[in-house]
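**Student:** give me coordinates for this.
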Amino acid sequence: MQQINSIEEFHQFITSHPLVIVHVMRENCSVCHAVLPQIEMMLKDYPDVPLGVINQTHLEEIAGELSIFTVPVDLIYLEGKEMHRQGRFIDMQAFEHQLNQMADYVFKDE
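**Tutor:** Below is the predicted model:
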């Protein structure tokens, strides 16, 4: 898991890897803190997919950059482009289904 603390770090993170997950949260959000371990557990099956965590409490401008109106928000980026987004109530099965499809595409030759 990588903590992302600036817009520049965010752009560097999503373009440095072919497939990434970004979790946007706030400090006093109990749902955010409950979802994060579920995402981390899911990613144990995807060792080549890094997780970036943005604490919006410390990086308010990420809301405008990503058009975020509520937290948590979990995003999947493929080759630097947002491909899937879920906010507030995260359907882990649907999220993993999307991740699995993209991982099959990215890592098909491995």
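
**Student:** going forward, measure contacts between C-alpha atoms and count neighbours the same way
**Tutor:** Fine.

**Student:** helix, strand or coil for the residue most central in space within the chain?
**Tutor:** Residue closest to the mean C-alpha point of the chain, counted by CA atoms, centre = their mean, is V22 at 1.8 Å. Assigned by DSSP: H, G, I helix; E, B strand; the rest coil, the conformation of V22 is strand.

**Student:** so what's it up against?
**Tutor:** Residues near V22 by CA atoms under 8 Å, 6 or more residues apart in numbering: 51-54, 74-77.

**Student:** please give the structure of this sequence too, so both can be compared:
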Amino acid sequence: MEKIKTYNDLLEKIKNEEKFLLYIKSEGCSVCEADFPKVKEITDKNNYLAYYIQADEMAEAVGQLNLYTAPVVILFYNGKEIHRQARFIDFLELDYRIKQTL
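**Tutor:** Got it, this is the predicted structure:
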């Protein structure tokens, strides 16, 4: 899973990628660290493009995407957000939603 470092890079991904998962984590968040490999396993298994950002390093994204908790998983499809889970991630639901876009 590749890290996106700037808000402009994130906007480019949303504009140009057909579909991808965005994982948002924050510094010192133990749940974020525990869930990260589980989300990565799901995206790898489905051969699904995935990126992550550190919320505390990208304040503009936090405001624009309403990322006021962590972790957050967002699925983008054709430039639109089609699914979001925050704080408590249902991995079966996430896998199902990813498969819907394949």
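
**Student:** TM-score for these two?
**Tutor:** Here the TM-score for the pair of chains, by TM-score structural alignment, normalised by the length of structure 2, is 0.93; 102 aligned residues with a CA RMSD of 1.0 Å.

**Student:** and which of the contacts of V22 of structure 1 is nearest to I90 of structure 1?
**Tutor:** D74 (7.7 Å; CA to CA).

**Student:** type out the ChimeraX command that picks the buried ones from the contacts of V22 of structure 1.
**Tutor:** This is the ChimeraX syntax for the buried subset of the contacts of V22 of structure 1, where burial follows 16 or more other CA atoms under 10 Å:
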select :51,52,53,54,74,75,76,77
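
**Student:** isn't there a strand covering E27 of structure 2?
**Tutor:** No. Counting by three-state DSSP, E27 of structure 2 falls outside a strand, being coil.

**Student:** how near is it to D56 of structure 2?
**Tutor:** E27 of structure 2 sits 7 Å away from D56 of structure 2, going by CA to CA, to the nearest Å.

**Student:** same check on K15 of structure 2?
**Tutor:** 23 Å.

**Student:** can you check Y7 of structure 2 too?
**Tutor:** For Y7 of structure 2, the distance to D56 of structure 2 - CA to CA - is 12 Å.

**Student:** which one of those two is surrounded by more residues?
**Tutor:** Y7 (17 against 13; other CA atoms under 10 Å).

**Student:** nearest residue to the more buried one in space, please, no chain neighbours.
**Tutor:** Spatial nearest neighbour of Y7 of structure 2, chain neighbours left out: A61 (6.0 Å); criterion: CA to CA, 6 or more residues apart in numbering.

**Student:** hmm, who's touching the helix or strand encompassing that neighbour?
**Tutor:** Taking DSSP states H and E as the criterion, A61 of structure 2 maps to helix 59-64. Helix 59-64 of structure 2 is contacted from outside by 7, 55, 67-68, using CA under 8 Å, 6+ apart.
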